[in-house]
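> no sequence for this one, just the structure:
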């Protein structure tokens, strides 16, 4: 089960999760996208962090992600 959990959170799934939260297509997001400017609020960020942490990315941290809400950084933190 630990191998399965480790593969749940990858770069593509993180992008898909964020796109779904924003109501956009994943292809509309670039690594330079500021996710707060794109409309992601703190409640949805908390939901995403919990999803990623339970999916096997314990390094997902609300404070870190909120401090620099650029997609490329989030990918480096959540799905390195």
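Okay, I see it. Remember, it's a predicted structure, so these values are computed and weren't measured experimentally. Numbering: from 1, shown residues only.

> only C-alpha atoms for contact and neighbour calcs from this point on.
Will do.

> name the element the most centrally placed residue in the chain belongs to?
Of all residues in the chain, the one closest to the mean position by CA atoms, centre = their mean is residue 14, 4.4 Å from it. The secondary structure element spanning residue 14 is helix 11-22 (assigned by DSSP states H and E).

> contact partners of that helix?
Contacting residues not belonging to helix 11-22 are listed as 25-26, 29, 38-40, 44, 48, 75, 78-80 [CA atoms under 8 Å, 6 or more residues apart in numbering].

> from the residues you listed, which is closest to residue 60?
Each of these was checked against residue 60 using CA to CA; the closest is residue 78, at 5.2 Å.

> In contact with that closest one, which residues?
Residues counted as contacts of residue 78 (CA under 8 Å, 6+ apart) are 9-11, 14, 52, 57, 59-60.

> try it against this one:
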């Protein structure tokens, strides 16, 4: 199962109690209330959805744009399980 940008935005919004529309691609998610514990919870959610995000990589840049780039790279590198 692929993760979409909008799923990531919605998951982050739910984690910090915001509306998804309030989260911009380049917003600093720490400034919006996301801390390392919430990040670990998001990573668990996304692992269950089929990707394996790296905590260290996500902790380097707390923006949705950077995280989406990392997720896209992981999804592109992952072999298609259906094929």
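Yep, it's here. In this text the structure is predicted, and so the values were computed from the model without any measurement.

> picking up where we left off before, buried ones among the contacts of residue 78 of structure 1?
For the contacts of residue 78 of structure 1, a neighbour count by 16 or more other CA atoms under 10 Å gives the buried set as 9-11, 14, 52, 57, 60.

> circling back: mind picking the two most distant members of the contacts of helix 11-22 of structure 1?
Of all pairs drawn from these, the one with the largest separation by CA to CA is 39 and 80; the distance is 24.1 Å.

> now the helices for structure 2?
For structure 2, the helices defined by DSSP state H occupy 5-16, 36-48, 55-60, 64-77.

> For residue 27 of structure 2, find the nearest of the ones you listed.
With CA to CA as the yardstick, what comes closest out of these is helix 64-77 (7.2 Å).

> next one: that closest one to chain centre, how far?
The chain centroid and the centroid of helix 64-77 of structure 2 are separated by 8 Å, computed with CA atoms, centre = their mean, to the nearest Å.

> go on, stretch 26-36 of structure 1?
Distance of stretch 26-36 of structure 1 from the chain centroid (CA atoms, centre = their mean) equals 11 Å.

> Can you spell out the matching residue range in structure 2 for it?
The counterpart of stretch 26-36 of structure 1 in structure 2, counting by TM-score structural alignment, spans residues 20-30.

> So which bits of that stretch are buried?
Applying 16+ other CA under 10 Å to stretch 20-30 of structure 2 flags 20, 23, 29 as buried.

> Check what contacts it and list those residues.
Contacting residues not belonging to stretch 20-30 of structure 2 are listed as 9-10, 12-14, 62-65 [CA under 8 Å, 6+ apart].
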